[in-house]
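*Asks:* following is a predicted model, sequence given first.
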Amino acid sequence: MPRSQTQSIQRRASKSSGPLPPSVERRRRLRRERRRDQLIQAWRILVFTGSSTALAWILLSAGWTLRSIDQLQVVGSDRLGPDNVAKAGRLRFPLPLLSLKPSTLERRLMAELPVQSVTVQRRLLPPGLEVELQDRRPIAAATRSGAGGMEQGMVDREGHWMPLTVARQGEAPASAVRVQGWIPSRRSTIAKLLEQRDQLGSPLEVIHVAPDGDLSLRTASLGLVKLGSNGALLDQQLNTVVQLTRSLPAQLRGQSDTSIDLSDPSKPELQLPAKAAKKASES
């Protein structure tokens, strides 16, 4: 082999066994670092998953349990406490929190307690159950027609019916008003009358609802006042009640056998018994 070719081969061999170009070396280093980072990340995921699984198992098997009523917190009510909630909700201790469905307990408490709203939240750490209540306060005693006859109950300030089994867990009605013949379709009207019971110029005694929805009042001064079924006229009718309380002669007020028809509040009509009406017409 010629000497020149031998020298050329030796030079190429010396070049191939020398240091790599910086760009190649940098790519190799980056690949090694990525593999190391991926391995570290995989170990982190494995450790985190194992720790989470172990913690969940510990909590579910031992820690996440209501062991006594002391872990039941009731807020928002000044009348009802943990004992009332536990009894109404039929809670038995120890109670695994996972077995408790907040929505089911909320419906049960709404049906059994004198409350307007219930919110139930499970607490993980420390294990506990928080129940937020908004009280319903009975405003008036009430009756309604039920399957077994006339049913006794109460109504709250929004006109909602409260069975005695629920209402008796709270205080007595806030007023002496009686609601006779409560029906759902008249709830909002009853609520408005109860709200304005002290603004009629005379104490409101009875709110009577006929089966067909016709409404009547009885006040201490005027006696029976017939309002009819047109709820759109209620404000005008109540204003007329106030005016009549002030202006109606004393001898015509509060008679047990007379009534005032305000179905058309622009034309109040005093309804007398047959004998009195005949005598008035003769005179």
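*Replies:* Noted; the coordinates are in hand.
*Asks:* can we go C-alpha only for contacts and neighbour counts from here?
*Replies:* Noted.
*Asks:* how far away from the center of its chain is the longest helix seen in the chain?
*Replies:* In the chain, with assignment by DSSP state H, the single longest helix is helix 22-58. Distance of helix 22-58 from its chain centroid, counting by C-alpha atoms, centre = their mean, to the nearest Å, is 49 Å.
*Asks:* comparison target, given below:
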Amino acid sequence: MAGIVSISRTILAGRRKKLRKKRQIKFIQAIWRTIAVTSLAGGLLWIAIQPIWVLKTPKDVVISGNQLLSDEEVQSLLMLSYPQSLWRIEPYKIARSLQQQPSIAQATVSRRLFPPGLVVQLQERTPVAIAQVRREQDKSKNGNTKVIMGLIDAHGVWIPLENFTSLNSKVKLPTLKVIGSPEQYRPYWSDFYEAISQTSLKVTEIDWQDPTNLILKTELGLVHLGTPSPQLPEQIKVLAQIRNLPSQLNPNDIEYIDLKNPEHLLVQMNQKNSKPISKQTKKNQRV
């Protein structure tokens, strides 16, 4: 029994010794990790405060994605002074400020370390139509109607005309004109504009003022589409299929084309200019 007790004590003592060594090793490793992390952080801090991390001129700002705005116009929106410490710049705030511009849809700003600089990526709003809104003024101002001009993009987002042209002095304005409140036609605009842009038929004006009758001015003349609905793209497709109408009827005799029902297209003729058809003048002609 005495021999067994002696062996057990020896084993326990060996185990304690091994545990102490493991603790010492872990302690030393922890110290080295702390020293390494501290040294790394200190080194990065030292590098960060060096004068090389400075934007010296506007050339240190790389701008991409801009097609309507020039680099100089974007630079003016950044409102940066030079020289400027790269670490004092807040990319998120600059991006948010750029997105508040009516002609910019998205903006991403990030720091570039090698070489030191700033990277600005833009997604612009491309105007596709000139928008006109008529609003009645106060009675104190004789109740006159005020006409507000602007621009809209393919998604129906309103862009103030004066803000856009002040920055984009060289940009050619679109030829398509839209009359009416953007709030009224925005639910239909994206699909409707896509249909117009893809058709071979030229559309120069869209009148949304009457909520019960959308009117287009086209190369065929005036077209009445009725109450705006999800079937507007289909109506545009039908309209493109009758491009040969001028060869059948004199455009001067056409008052308007009634396309309220795509399956039953009607042509309203001018009584003054109409000519006899089938030995008898008819007010309405079915196509």
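*Replies:* Sure thing, it's come through. None of the values given here were measured: they were computed from a predicted structure.
*Asks:* compared with structure 2, how much does the helix or strand following the longest helix of structure 1 deviate?
*Replies:* Sequence-wise, the next helix or strand downstream of helix 22-58 of structure 1 (DSSP states H and E) is strand 65-66. Its matched residues in structure 2 lie on average 3.5 Å from strand 65-66 of structure 1 after superposition (mean C-alpha distance after the TM-score superposition for structure 1).
*Asks:* tell me the helix or strand right after strand 65-66 of structure 1.
*Replies:* Later in the chain than strand 65-66 of structure 1, the nearest helix or strand by DSSP H and E is strand 72-75.
*Asks:* elements contacting that next one?
*Replies:* Using 3 or more C-alpha pairs under 8 Å, 6 or more residues apart in numbering; DSSP states H and E, the elements in contact with strand 72-75 of structure 1 are helix 82-88, strand 128-135.
*Asks:* average distance between whichever helix or strand comes after the longest one and structure 2?
*Replies:* Sequence-wise, the next helix or strand downstream of strand 128-135 of structure 1 (DSSP H and E) is strand 138-146. Once the two models are superposed, strand 138-146 of structure 1 sits on average 3.2 Å from its counterpart in structure 2 (mean C-alpha distance after the TM-score superposition for structure 1).
*Asks:* buried ones in strand 138-146 of structure 1, by neighbour count?
*Replies:* Residues 138-144 are the ones in strand 138-146 of structure 1 that count as buried (16 or more other C-alpha atoms under 10 Å).
*Asks:* rewinding a little: quick one: closest of the helices and strands packed on strand 72-75 of structure 1 to Ser23 of structure 1.
*Replies:* Nearest to Ser23 of structure 1, of all these, is strand 128-135, at 60.8 Å by C-alpha to C-alpha.
*Asks:* quick one on the thing from earlier: closest one of the buried residues of strand 138-146 of structure 1 to Arg90 of structure 1?
*Replies:* Using C-alpha to C-alpha, Pro138 comes nearest to Arg90 of structure 1 of the buried residues of strand 138-146 of structure 1, at 24.2 Å.
*Asks:* mean deviation, the longest helix of structure 1 versus structure 2?
*Replies:* Mean deviation of helix 22-58 of structure 1 from its aligned counterpart in structure 2 after superposition (mean C-alpha distance after the TM-score superposition for structure 1): 3.4 Å.
*Asks:* name the helix or strand for the residue at minimal distance from the centre of structure 1, please.
*Replies:* The residue lying closest to the centre of structure 1 (C-alpha atoms, centre = their mean) is Ser117, at 2.6 Å. For Ser117 of structure 1, the host element (DSSP H and E) is strand 115-123.
*Asks:* how close does that strand sit to structure 2?
*Replies:* Strand 115-123 of structure 1, aligned to structure 2 and superposed, deviates on average by 2.4 Å (mean C-alpha distance after the TM-score superposition for structure 1).
*Asks:* list of residues touching that strand?
*Replies:* 97, 102-103, 105-106, 109-110, 128-137 (C-alpha atoms under 8 Å, 6 or more residues apart in numbering).
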